[in-house]
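Q: need a structure here:
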Amino acid sequence: MTRPEPQYPTIEQTIGHTPLVRLQRIPGELGTPRGNVILGKLEGNNPAGSVKDRPAMSMISRAEARGDIKPGDTLIEATSGNTGIALAMAAAIKGYRMILIMPDDLSVERRAAMTAYGAELILTPAAGDGVSKGMEFARDLAERMQREGKGRVLDQFANPDNPLAHIEGTGPEIWQQTGGRITHFVSAMGTTGTITGVSTYLKQQNPAVQIVGAQPEDGSRIPGIRKWPEAYLPKIYEPARVDRLEYVSQTEAEAMARRMAASEGIFCGISAAGALCVALRVAAEVRDATIVFIVCDRGDRYLSTGVFNA
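A: Predicted structure coming up:
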């Protein structure tokens, strides 16, 4: 009898379908005693380690399918880290040269991961005079390089293929994993692709699902969460798809990241911890709710910052 040929996935096919896990200790009186369930979507389980694997592969694959790019082309992107790592992986899989532009104050682990996948890294000043500094400066430089013919900018901030990855992937997974019981969705807001895409899908299933965005308090620097100046607000962002904004301090988010690792065994980044801070605020206001938050990456990406040493 001939054995059937085993079917092995490619690395691309392992993106998505991440676990949704129930928090056991941190919710305390805000959880079971109130009938609430707080669930974390473990996006660090993606092959390049973050939720950004989804839009990275979406942007490259769909651009290729349209004939906008072809293997061997040079791609350019401004990034604060996770998207860059994911794009570097996707470019390696698909056969593209990747140039990533990144503020110079972000963790060495992120830089090393990008170059490990073969990407070229350009560091820009994290601070400077006027508005154009940090990510704003990086985005301006990416656009200038494209005008100079040095490559094509995928532009995660304006590319509809970014939220589409979550309309077709993350949102349906959450709906299916909760059996349609989800009442609240909480996500950090950076490029806003995750919250925009997941909201689009969940609101189609049940308009009553509440979408809550986590943003940094004034003066707080939380990798992966930010408020943009009006001129740089992501074009993919649709304010009507977010029911509520909550603001998180850097101190609060960092303390929660340490607590998640020590109390729940969930080793995650600072923006994910900020999302949990917001999820707990929501839990304090409601009963019999199913609250899902995005655990957007892994904590090993932040070890050199010392945040887990406190």
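Q: okay, CA-based contacts and neighbour counts for the rest of this
A: Will do.
Q: Can you give me the buried ones in stretch 160-168?
A: Within stretch 160-168, the residues that qualify as buried are 160-167, counting by 16 or more other Cα atoms under 10 Å.
Q: tell me which of those residues is nearest to Arg22?
A: Of all these, Arg22 sits closest to His166, with 21.1 Å by Cα to Cα.
Q: Just give the closest residue to the closest one, not the sequence neighbours.
A: Ranked by Cα to Cα, 6 or more residues apart in numbering and with sequence neighbours excluded, the top spatial neighbour of His166 is Gly197, at 4.7 Å.
Q: let's see this one next to it:
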Amino acid sequence: EAYDFGIGKTPIFSFSHENGSNVYAKLEYFNRFGSIKDRAAFFMIKKAIQGSGGSLNKVIVEGSSGNTGIAIGYIATELGVTAEIIVPPGISPGTLEELKKTGANIIMSTGETNSVSTEGAINQAKKKARDNPGLFINLYQHGNESNTMSHVYTTGPEIEEALGKVPDYVAIGMGTGGSITGIGKYFKERSRKTKVYLIHPDDSSFIQGLRNFVSAKDKKIVLDNIDLIDGFLTITAEKAFSAVKHLADNYGIYAGHSSGANYYGAMELARSSGPADIVTVFPDSGVKYHDLYKARKLLSEEFMTELERKIRNVPSGSILLRN
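A: Next comes the predicted model:
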């Protein structure tokens, strides 16, 4: 059903390492609404509708830093459901602009000690639904099993079909934890030899869409599936941004900085593991971070415009693209 909605079956890009390893990155910004969160949002909303007897008359309220909110906003609107997205005050201008297009009601969270943290937004959404159960429903992406299962049912099988094999490693960043637990669960059930590594920023770094495992407060999905995790890879924001530039300069890939973090972490794992097949995901593109990249002088205005145009020219479908 997600496929009929234009979600899933995204292409995979293959990167070769000099030691014989291959890193396979699922380009999730080719989902209909621009990110990997389209999958989880669709599954969570559909489950909520089914749980309400086929018609959801409550308002979906969710705390989000961007991609989940965008996906929920667009999908809920198309399915005839009202959505309210609570966002941190430090949300990027590009993300906020996209959120406003979705048809959802956008509210800034209050009382944040960190302007870019989603913790306050998440807590406000949970409280609003708890205090008004007849009016609101909180999908709670950080603890919703449908988040994980969306990747067990779609992303994992798509990767195996495209590669024609089970990878040696899965290396993915922790946002809500849905993608790493879902893809990890799928492949661990296929082979006991597959190892799963969680990529996260160090405690002093901010990487949009990723959270530090130790300091993150809402990590129920990961804790519920902690037996899937074999190791951790810690990345600095500077490494993530350097990877964004590397991907743009060398491959013409316009990646978001969580994608940069996943690429850097997966390549580090490739360096240390010897010849191996490693799977990761690129959650979103750099389109929403245009102003941020410009401010950091990461990429030129002209180059970013060219890269954005190139995104539209990549063939659709769950196919394998080689560099």
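Q: quick revisit: could I get the buried residues of stretch 160-168 of structure 1 in JSON lines, plus columns for secondary structure?
A: What follows is the buried residues of stretch 160-168 of structure 1, written out as JSON lines (DSSP: H, G, I helix; E, B strand; the rest coil):
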{"residue": "Pro160", "secondary structure": "coil"}
{"residue": "Asp161", "secondary structure": "helix"}
{"residue": "Asn162", "secondary structure": "helix"}
{"residue": "Pro163", "secondary structure": "helix"}
{"residue": "Leu164", "secondary structure": "helix"}
{"residue": "Ala165", "secondary structure": "helix"}
{"residue": "His166", "secondary structure": "helix"}
{"residue": "Ile167", "secondary structure": "helix"}
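Q: For the aligned partner of Gly69 of structure 2 in structure 1, list the residues it contacts.
A: Here Gly69 of structure 2 is matched to Gly84 in structure 1, going by TM-score structural alignment. Residues near Gly84 of structure 1 by Cα atoms under 8 Å, 6 or more residues apart in numbering: 77-78, 100, 114.
Q: tell me the contacts of Met256 of structure 1?
A: Neighbouring residues of Met256 of structure 1 by Cα under 8 Å, 6+ apart: 270, 273-274, 276-277.
Q: Okay, and it sits in which element?
A: Using DSSP states H and E, the element containing Met256 of structure 1 is helix 250-259.
Q: which of the residues in stretch 38-51 of structure 2 are buried?
A: Across stretch 38-51 of structure 2, burial judged by 16+ other Cα under 10 Å covers 38-46, 48-49.
Q: residue range for it in structure 1?
A: The aligned range for stretch 38-51 of structure 2 is 53-66, by TM-score structural alignment.
Q: quick revisit: which members of the contacts of Met256 of structure 1 are positioned in helices?
A: Among the contacts of Met256 of structure 1, the members falling in helices (DSSP state H) are 270, 273-274, 276-277.
Q: Out of the residues you listed, flag the one nearest to Pro229 of structure 1.
A: Taking Cα to Cα as the measure, Pro229 of structure 1 lies nearest Gly274 of these, at 20.7 Å.
Q: so that closest one touches Glu217, yeah?
A: No: applying Cα atoms under 8 Å, one finds Gly274 of structure 1 not in contact with Glu217, separated by 10.8 Å.
Q: I appreciate the help and will end here.
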